[in-house]
Each structure stands twice: as C-alpha cells, then as structure tokens.
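**Q** Structure of the sequence below:
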Amino acid sequence: MTCAYTPSQIDEYLDYISFPAQYRLVKSGTTPPPQTLEFLTLLGAYHLSAVPYENLTLHYSKSHAVSLDLQVIFKKIVTDKRGRGGYCMENCLFYLNILRGLGFNAYPTGARIRLRVGVIPHGDYIGWMHIVNIVTFPDGAKYVVDVSFGGDGPTKPMPLIHGVSQQNIGTQEIRFVHDHIPQLMHRSSSESLAFQRSTKLWIYQYRNSSAHEWNSYYCFSELEFLPQDFEVINCYASTSPDCFQTFTLLVVRFLRRDGDGEGTEKEEIHGKVMLVNGEVKRNTGGRTETVLSCTSEVERVEALRLYFGIELTEEERMGIRDRVTELTG
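**A** Here you go, the predicted model:
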C-alpha cells in the first residue's frame, strides 16, 4: 500500500522510539518485519510511550493551525526530537504511514465520539472527531489500532470482533460491540438481516473494573476515509470555538514497562501521565492522582519538560499569550 515515508524515514522513526534491534531484521526496508499481532502490539507500546497525544499546536504556536501534511508531521514528531506528538488526526495518520512502510495492510476510518460529563462519556455522539486505523492480517483477521485517543484509549491492538474484551491499563477492560447507536434511525426491523448488519457500527467501550458498567466512548464503520475527509474534520476540530480542543490543553504520555527478556514480564503499557490545562495527573493502573497544579506559564512549560519530555521553542511559548488556555497566575 502507498506510504508517504521512505525506508530511511521508517528507520529514523524506529530509532527515535528505541524499537528493539532484534525485531528489526534488516534496515532500510529490504526485508519487511513479520506481519504478526505480537510485532504490531510491541510496536504500539513503543510508539505510545514515545509519541504523546497532545494538542499543543492549538495553544503554543504562532499560527495555531494544525497541518496534516505528513512530512510536516514527521519533522514535528521525529526529526525535531523535542518530545512532540500530535492530536488524533496527526498522530494516527502518521502511524498509518509507519504501518504501511513496515508492510502492514492498513487503512483509516473516521469515528464519532461522545463527550465526557464529569469523568464519564455521556449523551449523544457528536460528529466525526476521531480516527482509527484498521489492520488486516494475511489470514483475514482484522484489528483496530488506535494510538491517539488519549487517557481511556486502547493501549494495544483490538480484534474487530463483537463482545471480546481485553485488559487495558490496571483493572480497566475494553471491547468493541457491533450495534446501532440511538441517534441513527435508518434501521427498520422489517429490513433484511444483511441490511441490519450494514447499519450497525463498531462501538468502543471501556469499564474500569468488572464491578463497573460499560461506557460507550466512540463508534465507527469499516468505510475507508480519504485524506480529504480528515482535512474537513481537522478544520472543525482545530478552529471551532465550540470544539473542546480549542479551549482545553491536553497531553497524554503512556508509560511502558520493560520486559525481563525471559518472557516472565512483557513489554507493555502500565500507566499514563496526563496534563489537562494546568493539572498534571498520573495513573499507574490503580488510581489517578494529581501530582502538580500549575498556575503560571512558567510552571506549565517546566511541567511539559519534566513530566512529558516536551521542549517548546520561544516562539511556541509566546503563542499562548492572550489565548483562553493561558495561565496568568
């Protein structure tokens, strides 16, 4: 499949995320890696722990404009080496092309999300606001790879199978269900079974333990989206005063546990550190705790460096002046 990145860029990315040498059979793309779930899962863990979900460009920049140009994104994440990532469309489209460069059969699709009320997603699904990648293995098995949904997003590939749950971080469980969402009306019971199936969507759900109810967070179909589709979504997400991205500063970096090399402990995501406006929070699988409350820009810029490894330029730091997300204490 078409990939925007050269073999040398794929190598540069793998170096940047410190991907283990033993899984990189031959450099520069002359021999593709194994098309296995094990490889895909390991790659995702290294990506999530090296490339944060963040919307800082909307707040700390001169233009406050998010570019979906794949070379611009590569420079921002890999070449500049300043700890940057991106929000969902940047990060997922970037990762899509990494997957294709490594030989995976992958394509993107758009997702509708539900907004949080308090800490729980609630109410109607809003419009297209997210993106996931669907990977098809040689045996036909399909897995969803989502590397940029933020704190309650999946930390490993998920099988596109109804009702199959898997552990996420700590006691949290995640799954997909294939069902209708309440807002869609075109699903008459008199229609054929094939039609009923065609109008159902894949719904991402999570619960924080088996004692909790399942929460539906986003939904999507298996329709491939084009780059032009994401340009439209990106325009709304990055410019509308009604979109939470424009008035909420967000960063999430996942924490990876290194394996012991003997198979006793796997290399996997075991926690996360988050920045929501001025609050730095950490969750290592059991509970979320606030570790720092920033009241000034000096404190927040230092927190970005200390907790997330993100270095902002002077021009970027000045870009937040007079913005709604500026800390003025």
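**Q** going forward, measure contacts and count neighbours with C-alpha atoms only.
**A** Noted.
**Q** And the longest strand belonging to the chain, what does it pack against?
**A** As assigned by DSSP state E, the longest strand anywhere in the chain is strand 120-136. Applying 3 or more C-alpha pairs under 8 Å, 6 or more residues apart in numbering; DSSP states H and E, we find strand 120-136 packed against helix 88-101, strand 105-117, strand 142-145, strand 215-220, helix 227-239.
**Q** nearest to residue 175, of these?
**A** Nearest of the helices and strands packed on strand 120-136 to residue 175, taken as C-alpha to C-alpha: strand 215-220 at 9.6 Å.
**Q** count of residues packed around the closest residue to residue 133 other than its chain neighbours?
**A** Of all residues not flanking residue 133 in the chain, residue 108 sits nearest, at 4.4 Å (C-alpha to C-alpha, 6 or more residues apart in numbering). The number of residues packed near residue 108 is 22, by other C-alpha atoms under 10 Å.
**Q** what angle sits between the longest strand of the chain and strand 105-117?
**A** Using axes from the mean of the first three to the mean of the last three C-alpha atoms, to 10 degrees, the inter-axis angle of strand 120-136 relative to strand 105-117 is 180 degrees.
**Q** So for strand 120-136, what gets flagged as buried?
**A** 121, 125, 128-136 (16 or more other C-alpha atoms under 10 Å).
**Q** from the residues you listed, which single one is nearest residue 41?
**A** Taking C-alpha to C-alpha as the measure, residue 41 lies nearest residue 135 of the buried residues of strand 120-136, at 11.8 Å.
**Q** For residue 280, the count of nearby residues, please.
**A** Neighbours around residue 280, by other C-alpha under 10 Å: 21.
**Q** Identify the residues contacting it.
**A** Residue 280 sits next to 273-274, 290-294, 303 when contact means C-alpha atoms under 8 Å, 6 or more residues apart in numbering.
**Q** which SSE is residue 300 in?
**A** Using DSSP states H and E, residue 300 sits within helix 297-308.
**Q** tell me which residues in that helix are buried?
**A** 297, 300, 302-304, 308.
**Q** Let's have those in JSON lines, adding distance to residue 45.
**A** What follows is these, written out as JSON lines (distance: C-alpha to C-alpha, whole Å):
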{"residue": "297", "distance to residue 45": "31"}
{"residue": "300", "distance to residue 45": "27"}
{"residue": "302", "distance to residue 45": "26"}
{"residue": "303", "distance to residue 45": "23"}
{"residue": "304", "distance to residue 45": "21"}
{"residue": "308", "distance to residue 45": "16"}
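**Q** Let's compare: structure for the following, please.
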Amino acid sequence: MEKTASETRLPQLVAEHPPRNPGMALDLDWVARVQANTSAIERRAKTLPGRRSVKKAHQAAWLLKAVSCIDLTTLSGDDTVGRVQRLCAKARQPVREDILEPLGMSGLTTGAVCVYHDMIAPAIDALQGSGIPVAAVSTGFPAGLSPLHLRIAEIEESVKAGAAEIDIVISRRHVLTQDWQALYEEMRAFRDACGDAHVKAILATGELGSLRNVARASLVCMMAGADFIKTSTGKESVNATLPVSLVMIRAIRDYLDATGYHVGYKPAGGISKAKDALIYLSLMKDELGVRWCQPDLFRFGASSLLGDIERQLEHHLTGAYSANHRHAMG
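**A** Sure, this is the predicted structure:
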C-alpha cells in the first residue's frame, strides 16, 4: 500500500535540552589530581587561530550561530532604563532585516540580555513575548566581597524579580588559598538560592594565579551544581583567553565523562571581533562537539562583538565593508 505524505515525511529534528547538572559531593581526591601543563596548553592555544578557517557561506552560517549565543550585556554605573530598552531592541533584532532576510534567518535573536539587578524589570518588559531570557549579575559583582548572606539575598531578589539566569562571582581567595571546601559550600549556597534559575559561575580567571587553579576551580564549581562556568566579569585586567578557555572546556569534558551531566561555557571580556567568535566556536566544536555550539550550552559575554559580526555579514552579501557607525548597538 502506498504511504501517505505524512507517513513518508522525515522526522523533525528537536533540540533536546540535557538534564540540568545537579552537582555531586565534593571529591577532594579528584580535585587534587587535576593538573595543567601550561606550556603544552599555550602551544595548543597558539595553533588555534590558524588551524580552523571558514569562508564565504560557511563563515556566514557560523557568524549567525555566534549571534544566537551572545549574552548582550550592559553593566555600567550609568545604565538607564532607556539604554536597557535600546539594548533589548537590539537583542530582538540583532542584525538588520535587510541582511537577515537574504540569508533566510529572519527572527534571529541573541541568547540573552545581561544586566544589573535594578534593570531586570525594564529588560523583562522590553523583551516581553520574545522568548529571550534576562540574566542578572549578582553576589556583589564584580568583586564578590560583600557578606555571604547579602550575596545570597541578592540572588533571591533577582530571581524574584524574574531573572532566568544568574551570573555569580566566586570568592577568589578560596581558590588562591586552596580552600576547596569553602568554595564548594559557597557555590552550593548560590545554586540553592537560584532555584529554577540557571547559575553561571564567574571564576575571574585573570585573578586566579595559574591554569591549574583555573582547572580546579572549574571542577569544584561544577561539583557544586554550576550550570555554566564563565571566565570573567569583564572588569579584570585579563579576561577570556584561549589557554584559559582550553583548560575550562577540558574540565567540562572530564566532568561529563565522569557524571554524564552537561555544563555550559561562557567566555567573557575582550571578545570583540567576528574572527574571535569563529575561533571560540571552532574550539567548542573540536573539544566538546557540535552540541556545545548551541546557546543552552555556550554563550559569549559581549556586546561590541555583535557590531563586527553584522558588518562581516553585510560584507558577505555586498562585497563591501560598511562604516562601523552603521552597526550601532541601539
């Protein structure tokens, strides 16, 4: 008997969200075994820009993927409701429609909008109906030195205000003094305070002293239930780098192999060029696979990056580079 059209139709591909990382008991023996061969890591990182190159339509496709993984961010002391509203409008329409339509990508949005606590409500109002989550930085960002009970209360207030994601900062002193029990308990308290909101653990890697410390801190935060591990606040003198990213990504891979749970990665600070976005995406694909190139497991903490991506996409369509002011944030 001849099959009907509905019977012969290929099954649709559904993006399955992996179960949330519940954490585990602190395993100090595992933490103590973690090492980092700095010279080997740096040699590998130096090869990355030249080893993966995509051109023409393939480059445009990867850049569009990068747009969907951006946490569009404003974290300035002079933030206003108007600035946040303009940022949210850009998140809804990150690339001009006359560029997106020929590429078949109308409706593309960024991964999230990231703001301070006071700007959660204006961001939620501006993003109503878009499906774009609001992320809030918390726990005494960026230093993380306020009393613990206040940091926990700050998380709870941001969750109550409607933030779907919370970017917390760890106490760097716990890493520098190798007090892994204290770091674990702190991170666990932050995770519990987040409830259903996903928590991104900012390690401030530029202040941790060594790649081994970065690797161990990454592991402890994942053991405590972090949904993402993130490089930087963007306020340190050294932010996201390829060696640090390689260490953190491999810690994620080791945790996946041991527990079966997926943890996301977010490089933040200093990523402003489209070519940098391509390098980071290729690194994720090489080390963790295509699944980690989706916005539920990978984000860029950036804003200026979006303007350069839009400029490169326009060049792909027209063959000419436009002025930077034509790709403003709002």
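**Q** tm score of chain vs chain?
**A** For these two chains in superposition, a TM-score of 0.27 is obtained (TM-score structural alignment, normalised by the length of the first structure); 171 aligned residues with a C-alpha RMSD of 7.3 Å.
**Q** Indicate which one of the helices and strands packed on strand 120-136 of the first structure is closest to residue 279 of the first structure.
**A** Of all these, it is strand 105-117 that lies closest to residue 279 of the first structure, at 17.1 Å by C-alpha to C-alpha.
**Q** helices and strands around the closest one, which ones?
**A** Applying 3+ C-alpha pairs under 8 Å, 6+ apart, one finds that strand 105-117 of the first structure makes contact with helix 88-101, strand 120-136, strand 215-220.
**Q** any chance of those in a markdown table, plus distance to residue 38 of the first structure?
**A** Formatted as a markdown table, these follow (distance: least, C-alpha to C-alpha, whole Å):
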| stretch | distance to residue 38 of the first structure |
| --- | --- |
| helix 88-101 | 14 |
| strand 120-136 | 13 |
| strand 215-220 | 25 |
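**Q** can you tell me which of these comes nearest to residue 47 of the first structure?
**A** Closest among those, using C-alpha to C-alpha: helix 88-101, at 8.6 Å.
**Q** tell me the angle the closest one makes with strand 105-117.
**A** Using the same axes, to 10 degrees: helix 88-101 of the first structure against strand 105-117 is 160 degrees.
**Q** Pull out the buried positions in helix 88-101 of the first structure.
**A** Neighbour count says helix 88-101 of the first structure has 88-101 buried, by 16+ other C-alpha under 10 Å.
**Q** which among the residues you listed gets closest to residue 40 of the first structure?
**A** residue 99 (8.7 Å).
**Q** Tell me how far that closest one lies from residue 12 of the first structure.
**A** 14 Å (C-alpha to C-alpha, to the nearest Å).
**Q** Same question for residue 133 of the first structure.
**A** 22 Å.
**Q** follow-up on the earlier one: would you reformat the helices and strands packed on strand 120-136 of the first structure as JSON lines and include distance to residue 255 of the first structure?
**A** Formatted as JSON lines, those follow (distance: least, C-alpha to C-alpha, whole Å):
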{"stretch": "helix 88-101", "distance to residue 255 of the first structure": "17"}
{"stretch": "strand 105-117", "distance to residue 255 of the first structure": "23"}
{"stretch": "strand 142-145", "distance to residue 255 of the first structure": "18"}
{"stretch": "strand 215-220", "distance to residue 255 of the first structure": "22"}
{"stretch": "helix 227-239", "distance to residue 255 of the first structure": "27"}
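**Q** Can you tell me which of those is nearest to residue 281 of the first structure?
**A** So among those, strand 105-117 is nearest, using C-alpha to C-alpha, at 17.2 Å.
**Q** Tell me what angle the closest one forms with strand 215-220.
**A** Using the same axes, to 10 degrees: strand 105-117 of the first structure against strand 215-220 is 140 degrees.
**Q** returning to what we had before: kindly indicate which of the buried residues of helix 88-101 of the first structure lies nearest residue 44 of the first structure.
**A** residue 95 (9.3 Å).
**Q** closest to residue 202 of the first structure out of the helices and strands packed on strand 120-136 of the first structure?
**A** strand 215-220 (5.3 Å).
**Q** who touches that closest one?
**A** 109-115, 120-121, 125, 201-207.
**Q** and of the helices and strands packed on strand 105-117 of the first structure, who's closest to residue 250 of the first structure?
**A** helix 88-101 (11.6 Å).
**Q** all strands in the first structure, in order from the N-terminus.
**A** Counting by DSSP E, the first structure has strands at residues 53-54, 105-117, 120-136, 142-145, 158-159, 166-167, 173-179, 201-207, 215-220, 250-257, 268-276, 279-283, 288-293.
**Q** Dump these into JSON lines; add distance to residue 70 of the first structure as well.
**A** Converted to JSON lines, the strands of the first structure look like this (distance: least, C-alpha to C-alpha, whole Å):
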{"stretch": "strand 53-54", "distance to residue 70 of the first structure": "16"}
{"stretch": "strand 105-117", "distance to residue 70 of the first structure": "14"}
{"stretch": "strand 120-136", "distance to residue 70 of the first structure": "15"}
{"stretch": "strand 142-145", "distance to residue 70 of the first structure": "19"}
{"stretch": "strand 158-159", "distance to residue 70 of the first structure": "25"}
{"stretch": "strand 166-167", "distance to residue 70 of the first structure": "32"}
{"stretch": "strand 173-179", "distance to residue 70 of the first structure": "29"}
{"stretch": "strand 201-207", "distance to residue 70 of the first structure": "27"}
{"stretch": "strand 215-220", "distance to residue 70 of the first structure": "23"}
{"stretch": "strand 250-257", "distance to residue 70 of the first structure": "21"}
{"stretch": "strand 268-276", "distance to residue 70 of the first structure": "26"}
{"stretch": "strand 279-283", "distance to residue 70 of the first structure": "30"}
{"stretch": "strand 288-293", "distance to residue 70 of the first structure": "34"}
